[in-house]
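Student: fold the following for me, if possible:
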Amino acid sequence: MASLKRWLDLRRNPWKAEHYAGLKAWRVENALQTRFYTYDDLPPDAVVLDVGGFEGGWADRVISVQPKAQVHVFEPHPRFASALRTKFADRPNIMVHDFAMGGAEGTLTLSDDGDASSAFGGQDGALVAPVRPVGAVFAELGLDRVELMKVNIEGGEYDLLPALLDSGLMPRIARLQVQFHLFEPALIETRNAICARLGETHNCAWCYPFIWEEWRLR
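Tutor: Down below sits the predicted model:
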């Protein structure tokens, strides 16, 4: 049934072809285990950013590999942020921040759709969350060197990553794992433009378009 739905979606929206090709390769190559969850080289004092913390599963994975890592979890959804604070209450090296990072101070309206909660296509009864400039956040937290940054923010990457690039902060990030989301055809070129700029300081270690990709500082 899922395969039929994907086939019908692709017939109606051929611009999603790159996404579905990436998804197929991701599954065939078991990339979640063979590429994504490869954190054995993190140093003991690694500073890690979990941007889009949701229920904290990714932070759990990092801490299981490197228990002394300093992990900053950013989760603007108030219910998820509250649950994360409870979950990590006894882990002083995991710090939860209940706001989003972006290009400027402001707010965003989130749909309340679990792990797909997004500022794209707001719905009735949606939630309002604060946005803080990424440059100010880096300065306040003293983030001079980030060993690993994971970004999964349901479309917010198209604001956050250009802000990181414009502020000159990308060279501070040794390793970036990002999931670009494909909500409309125009985002294909938007992603291409961001990747071209990332390529000025980082190499693409691996890529499954609109699924996950990783960039490493040269």
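
Student: rest of the way, CA atoms for contacts and neighbours
Tutor: OK.

Student: so Gln66 touches Pro44, yeah?
Tutor: Yes: contact criterion C-alpha atoms under 8 Å: Gln66 and Pro44 qualify, at 6.2 Å.

Student: these two: who's more crowded?
Tutor: Gln66 (18 against 12; other C-alpha atoms under 10 Å).

Student: quick one: contacts for the more buried one?
Tutor: Residues in contact with Gln66, defined by C-alpha atoms under 8 Å, 6 or more residues apart in numbering, are Asp40, Leu42, Pro43, Pro44.

Student: what about the helices in the protein?
Tutor: 2-12, 17-28, 31, 57-65, 78-87, 134-141, 157-166, 186-198 (DSSP state H).

Student: so what touches the fourth one?
Tutor: It refers to helix 57-65. Against helix 57-65 from outside (C-alpha under 8 Å, 6+ apart): Tyr37, Tyr39, Asp40, Asp50, Gly53, Ala69, Val71, Val73.

Student: just the buried residues from the residues you listed, in ChimeraX please.
Tutor: Selection of buried members from these for ChimeraX, criterion 16 or more other C-alpha atoms under 10 Å:
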select :50,53,69,71,73
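
Student: restricted to strands, list the contacts of helix 57-65.
Tutor: Asp50, Val71, Val73 (DSSP state E).

Student: now the other sequence, so there's something to compare against:
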Amino acid sequence: MDTIDLHSVNPWEVSFLREEVGAYFAHGVELAPGATVLDVGANVGVFSAAVYERLDGDVRIYAFEPLPPLHATLERNGRDFFAGRLTALPYGLAAAEDELDFSYFPAATIFSSSWRDAANVDAERRRVTASIVEMIRRGGLGAGPSRVPAPILRGIVGRKLRVMRELETHRVRVRPLSAVLDEQGIERVDLLKVDVEGAELDVLRGLEDRHWPRVAQAVVEVEGWRRNRDTVGEIFATRGFTVEAVQDPVQEAADIGMVFAVRRQS
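Tutor: Predicted structure coming up:
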């Protein structure tokens, strides 16, 4: 299947996310045709598109995106490119039913989060800058940029990320995952993908014990890696999953990492 040319808010973000999504299919995570996939923190649907392409359209995707500008684009992508196989849900996931303020960055939507606001955005921008600089130094943009001295790179990237100062606040709905599984009649989750910019534990705490056996695999991007890695891993390990916690040098610079969880065969 050809690569889907998704509608986007910022085209550069689709290209950036396309480079990332392959890393989710590692450490034992596999999908077979007919799978049901939950894309939590979908943005405009780049991960969903990668799954759809990988399974040649034989998949059922539930994509969660609470921010109205992103959800509108996700819903449009679902209509135009997914042949009815993607359901775009206009809310986020959390430990309980609630409404939260989300910060939305129009020029860099991938950093939008309920955990970022005007009070911490400067610190967040420094953290993201460190990650991007490390990626460039390791050849992520080719050999030429990797030879630029780190202080100069930090200045260039920092200036580019000033767009994170432009933010809007949206009041959005969040729901526990168990309520959604019941409402949508989802009996099996072949892959739970979570990328929610800091709210990972809230998402996982919204899944009741009665529903955990339905989850076969999960991949969670964890922010605050040193603080939260073990907690996220323990949630899966105590429920019968084999867990691998993985962090590369670029992720280390941003204090993030990935937890892969595959249910152990009985």
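
Student: distance of the residue opposite Gly103 of the first structure in the second structure once aligned from Glu208 of the second structure?
Tutor: Correspondence of Gly103 of the first structure to the second structure, assessed by TM-score structural alignment: Ala95. To Glu208 of the second structure, Ala95 of the second structure is 10 Å away according to C-alpha to C-alpha, to the nearest Å.

Student: with Asn228 of the second structure instead?
Tutor: 20 Å.

Student: compare neighbour counts for these two and give me the winner.
Tutor: Set side by side, Asn228 of the second structure and Glu208 show more neighbours around Asn228, with 16 against 13, by other C-alpha under 10 Å.

Student: doesn't Val222 make contact with that one?
Tutor: Yes: if you go by C-alpha under 8 Å, Asn228 of the second structure and Val222 touch, sitting 7.0 Å apart.

Student: give me the most central residue, the second structure.
Tutor: Geometric centre of the second structure, nearest residue: Asp195, 2.3 Å, by C-alpha atoms, centre = their mean.

Student: relative to Ala2 of the first structure, how far out is the equivalent of that residue over in the first structure?
Tutor: Using TM-score structural alignment, the equivalent of Asp195 of the second structure in the first structure is Asn152. Distance, Asn152 of the first structure to Ala2 of the first structure, by C-alpha to C-alpha: 23 Å.

Student: next one: Leu32 of the first structure
Tutor: Distance from Leu32 of the first structure to Ala2 of the first structure, by C-alpha to C-alpha: 20 Å.

Student: among those two, which residue is more densely surrounded?
Tutor: Using other C-alpha under 10 Å, the more surrounded residue of Leu32 of the first structure and Ala2 is Leu32, with 12 against 7.

Student: ok, back up a step: for the contacts of Gln66 of the first structure, give me a markdown table that also has distance to Leu217 of the first structure.
Tutor: Shown next, in a markdown table, are the contacts of Gln66 of the first structure (distance: C-alpha to C-alpha, whole Å):
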| residue | distance to Leu217 of the first structure |
| --- | --- |
| Asp40 | 17 |
| Leu42 | 14 |
| Pro43 | 16 |
| Pro44 | 19 |
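
Student: of those residues, closest to Phe99 of the first structure?
Tutor: Leu42 (25.9 Å; C-alpha to C-alpha).

Student: contact partners for the closest one?
Tutor: Contacts of Leu42 of the first structure by C-alpha under 8 Å, 6+ apart are Gln66, Glu147.

Student: the longest helix anywhere in the second structure: what's the following helix or strand?
Tutor: Using DSSP H, we find that the single longest helix of the second structure is helix 121-137. Sequence order places helix 143-146 as the next helix or strand after helix 121-137 of the second structure, per DSSP states H and E.

Student: quick one: Ile94 of the first structure and Val71 touch, right?
Tutor: Yes: Ile94 of the first structure is within contact range of Val71, at 4.7 Å (criterion: C-alpha under 8 Å).

Student: joint contacts of those two?
Tutor: Contacts common to Ile94 of the first structure and Val71, judged by C-alpha under 8 Å, 6+ apart, are absent.

Student: nearest to Arg218 of the first structure, of the ones in strands among the contacts of helix 57-65 of the first structure?
Tutor: Of all those, Arg218 of the first structure sits closest to Asp50, with 21.7 Å by C-alpha to C-alpha.

Student: what's the closest non-adjacent residue to the closest one?
Tutor: Val73 (4.6 Å; C-alpha to C-alpha, 6 or more residues apart in numbering).

Student: alignment lookup: the one you found to the second structure.
Tutor: Match for Val73 of the first structure (TM-score structural alignment): Ala63.

Student: now do the contacts for its match.
Tutor: Contacts of Ala63 of the second structure (C-alpha under 8 Å, 6+ apart): Leu38, Asp39, Val40, Gly41, Ala42, Gly45, Ser48, Leu86, Thr87, Ala88, Leu89.

Student: and what of Leu110 of the first structure?
Tutor: His77, Ser117, Ser118, Ala119, Phe120, Gly122, Gln123, Ala126, Leu127, Val128, Ala129.

Student: hmm, try it at 6 Å
Tutor: Leu110 of the first structure is in contact with Ser118, Ala119, Ala126, Leu127, counting by C-alpha atoms under 6 Å, 6 or more residues apart in numbering.

Student: most surrounded residue in the residues you listed?
Tutor: Result: Ser118 is most packed of the contacts of Leu110 of the first structure (other C-alpha under 10 Å), 22 neighbours.

Student: and the counterpart of Met170 of the first structure in the second structure, how far from Val222 of the second structure?
Tutor: In the second structure, Met170 of the first structure lines up with Trp212, judged by TM-score structural alignment. According to C-alpha to C-alpha, Trp212 of the second structure and Val222 of the second structure sit 19 Å apart.

Student: so those two - more neighbours on which side?
Tutor: Val222 (27 against 16).

Student: just give me the match in the first structure for that one.
Tutor: Val222 of the second structure maps onto Phe180 in the first structure, by TM-score structural alignment.

Student: which residue is the nearest non-sequential neighbour of that match?
Tutor: Per C-alpha to C-alpha, 6+ apart, closest to Phe180 of the first structure is Phe210, 4.8 Å.

Student: thinking the one you found is in contact with Tyr20, fair?
Tutor: No: using C-alpha atoms under 6 Å, Phe210 of the first structure is not in contact with Tyr20; the gap is 8.5 Å.

Student: alright, I will stop here.
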